[in-house]
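Undergrad: Sequence plus the predicted model coming up.
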Amino acid sequence: MEMATSFLYPPPPSILLNTMSVVGLAALAKIGWSEVRGNHLKYSKFNNASSSSSSSSSSPQTQKQRLGSISSRTGMLCLYTPAFLAASASFFVLPSDDLRFLLLKSALALHFFKRIFEVLFIHKYSGEMAVESAITITSSYFSSTALMLYSQNLTLGLKEPAFDLKLAGIAMFVVGIVGNLYHHCLLAKLRKEEGGKKEYKIPEGGLFGTIICPHYLFEILVFWGFFMISQTIYSLSFAMGTTCYLVGRSYATRRWYLSKFDHFPKHIKALVPFLF
């Protein structure tokens, strides 16, 4: 416990934050395990791939679900925009000259701005997203961003942790966001439509020669960068939960490529070069 307090602010006087730290970690870990077991989120390309072959014989229930859907691009914009607005509004709603708080606000705003930029100008989409899924995921991004900022606000005036990690956190965040953007650009170049059908290829370039999900690896670095900048219990919990989810997601992604391509190189791991 003493070791933890050397790089963490003390638990906040908030039942909400302490509860959400536990609930958020458990929920993300559960979703990650579901990915490993093959139960994917509804906006997942794995679900889309499995359902596309049966689209011509859709049941009435499936058609009802389609009525409650939006385009994938619109859905992805809905996922990220509220969180971006929350991070941007924090500069005015929670004004402070505290450097750590300013860095966290800036990192969160930049992270979600980048995601919106990718949706508009980089990623290629087809198909639709269920409105129910969009609302659920949007709420998760928005609430986690707001809670991370609220948690940081409660640290103002408290004694700093013995080990100051914010400079290392900035470095990790920058490496993560640049690496994630670079590998998303590589993925976007692979995606194309032929004869009205989606075509997937085995990614190449960057770290794709050793792992199939370098974009997830760098995204994990982004969230650990958030934690190191903020050093709160909630940001630690969210970084751990995000890692659990993306570990499961990367495992499912590699399994998908193995099933899709007979010539998929077996030496390419899921998330960590040479290990996993």
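TA: That came through, no problem. Numbering: from 1, shown residues only.
Undergrad: okay, CA-based contacts and neighbour counts for the rest of this
TA: OK.
Undergrad: Just the strands from the chain, written as ranges.
TA: Assigned strands in the chain, in chain order: 69-71, 128-130, 192-194, 197-199 (criterion: DSSP state E).
Undergrad: Against that first model, consider the following:
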Amino acid sequence: MSSIFQMGLQYYHDNSNWLNEPFLVTFLAYFMIISGAITFSVEQFLKVPAAYGRFAHTFSTQFSINSKVGWIVQEAPSFIIAVYYLSSAESRFFNSNPRNRLLLMLFSLHYFHRSFIFPMFTKPKRPNPFITHVLGFIFCVWNGYLQGASLSRNELSSSSTFYYLGLVIFWTGAIINIKSDYYLISLRTKRDRKIKNGNGNGSGDNEKTKRDDDYATKSRTSDYIMPEGGFFDFVSCPNYFGETLEWFGYALASGCIGQWAFAFFTFANLAPRAVQYHQFYKTNFKNYPKQRKAYIPFVW
């Protein structure tokens, strides 16, 4: 028995390089890239939409959860884990690597907003499938650990030029993402107010209602309003484009595999959704602008 125990210790000693955190971080990063490629293929080529929001009805809601509660629980782990790494013993590493600290702080700031501020303004119409938020929770734990562990131990690979360029791209994407998200929320508020007040009285109200109906669908989507103005004049989903741009800048500033894996997964997850929303708008709204792209201005 003792010889078996000694053999086990020797095996661990000989292979400990496969079991340490740097290996785990690298493994999780490459696995995220593979998962992103699979997600993109399923949503883009098999046309399977993510069971969220407008497309939540495509999956069974027998086991569903309040969308707002599910969103908070789903997103919060990324913020909590990142803050843990910023405040734990590993934070000594940041004293000589302040650029790492700044990137992890930006990651934390994004997820603080996404977890605790953004959902307070949303007005979801329906619950989401429970499995959607379970998968989201798993991803946020996974990604929170990946970003926290990698940025608290590994020096950045990018040059100063790419670091500062990445920060500019990050903030540009964040502004586009946040402005677009809150504009969509304002449209939903406008829609709900219109439904609550009815069609209004008087010729002025009737004329406004007629203008609204000119681009509102006449069937099951009549409670949607076509977004217009700002980046919505260029793409159907500038919120998705902005978030992708945000994490591309984050990865460019880092130059490390953990951040590039997250940026790729963001693209792989959001690009097919943007195409699905674009098709929804084109199908259900009359005179939808032909020059408007789905995801990337002037390109796609």
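TA: Noted; the coordinates are in hand. Since the structure is predicted, the reported quantities are computational estimates derived from the model, not experimental observations.
Undergrad: Can you calculate the TM-score here?
TA: Their TM-score after superposition, calculated using TM-score structural alignment, normalised by the length of the first structure, is reported as 0.81; 247 aligned residues with a Cα RMSD of 2.3 Å.
Undergrad: and the strands of the first structure, which is most packed in?
TA: When neighbours are counted by mean count of other Cα atoms under 10 Å, the highest per-stretch mean among the strands of the first structure falls to strand 128-130, a mean of 19.
Undergrad: Check which helices and strands that strand sits against.
TA: In this structure, strand 128-130 of the first structure packs against strand 69-71, helix 72-93, with contacts taken as 3 or more Cα pairs under 8 Å, 6 or more residues apart in numbering; DSSP states H and E.
Undergrad: Pipe the ones you listed into JSON lines and attach distance to residue 184 of the first structure per row.
TA: Conversion of those to JSON lines gives the following (distance: least, Cα to Cα, whole Å):
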{"stretch": "strand 69-71", "distance to residue 184 of the first structure": "20"}
{"stretch": "helix 72-93", "distance to residue 184 of the first structure": "15"}
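Undergrad: Residue 240 of the first structure: which of the ones you listed is closest?
TA: Using Cα to Cα as the measure, helix 72-93 is the one of those that comes nearest residue 240 of the first structure, at 19.4 Å.
Undergrad: How about the closest one, which residues are buried there?
TA: 72-73, 75-84, 86-88, 90 (16 or more other Cα atoms under 10 Å).
Undergrad: What helices and strands are in contact with that helix?
TA: In this structure, helix 72-93 of the first structure packs against helix 99-121, strand 128-130, helix 131-153, with contacts taken as 3+ Cα pairs under 8 Å, 6+ apart.
Undergrad: Need the contact partners of the last one.
TA: The one in question is helix 131-153 of the first structure. Defining contact as Cα atoms under 8 Å, 6 or more residues apart in numbering, one finds that helix 131-153 of the first structure is touched by 12, 17, 41-43, 68-70, 75-76, 78-80, 82-83, 86-87, 90, 94, 101, 104-105, 108, 230, 232, 234-235, 238.
Undergrad: Equivalent analysis for the second one, please.
TA: By Cα under 8 Å, 6+ apart, the surrounding residues in contact with strand 128-130 of the first structure are 42-43, 65-66, 68-72, 75.
Undergrad: From the buried residues of helix 72-93 of the first structure, pick the one nearest residue 198 of the first structure.
TA: residue 72 (14.1 Å).
Undergrad: That closest one and residue 126 touch, don't they?
TA: Yes - when contacts are counted by Cα atoms under 8 Å, residue 72 of the first structure is listed as touching residue 126 (6.4 Å).
Undergrad: Now which residue in the second structure aligns to residue 239 of the first structure?
TA: Structural alignment (TM-score structural alignment) places residue 239 of the first structure against residue 263 in the second structure.
Undergrad: Now do the same contact list for its match.
TA: Remark: with contacts taken as Cα under 8 Å, 6+ apart, residue 263 of the second structure is in contact with 244, 247-248, 250-251.
Undergrad: Would you mind giving the residues you listed as TSV with distance to residue 176 of the second structure added?
TA: Converted to TSV, those look like this (distance: Cα to Cα, whole Å):
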residue	distance to residue 176 of the second structure
244	10
247	12
248	14
250	15
251	18
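Undergrad: want to try TSV for those residues, with distance to residue 56 of the second structure and neighbour count as columns?
TA: Below are these laid out as TSV (distance: Cα to Cα, whole Å; neighbours: other Cα atoms under 10 Å):
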residue	distance to residue 56 of the second structure	neighbour count
244	22	28
247	26	28
248	28	25
250	30	28
251	31	26
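Undergrad: Which of these sits closest to residue 286 of the second structure?
TA: Residue 286 of the second structure lies nearest to residue 244 out of those, by Cα to Cα, at 28.7 Å.
Undergrad: Trace that closest one over to the first structure, please.
TA: Taking TM-score structural alignment, residue 244 of the second structure has residue 220 as its aligned residue in the first structure.
Undergrad: Spell out which residues sit in contact with its match, please.
TA: Contacts of residue 220 of the first structure were listed using Cα under 8 Å, 6+ apart, and they are 176, 239, 242-243, 246.
Undergrad: Equivalent analysis for residue 247 of the first structure, please.
TA: 32, 271.
Undergrad: returning to what we had before: out of the helices and strands packed on helix 72-93 of the first structure, which is closest to residue 51 of the first structure?
TA: Of all these, strand 128-130 sits nearest to residue 51 of the first structure, with 12.0 Å by Cα to Cα.
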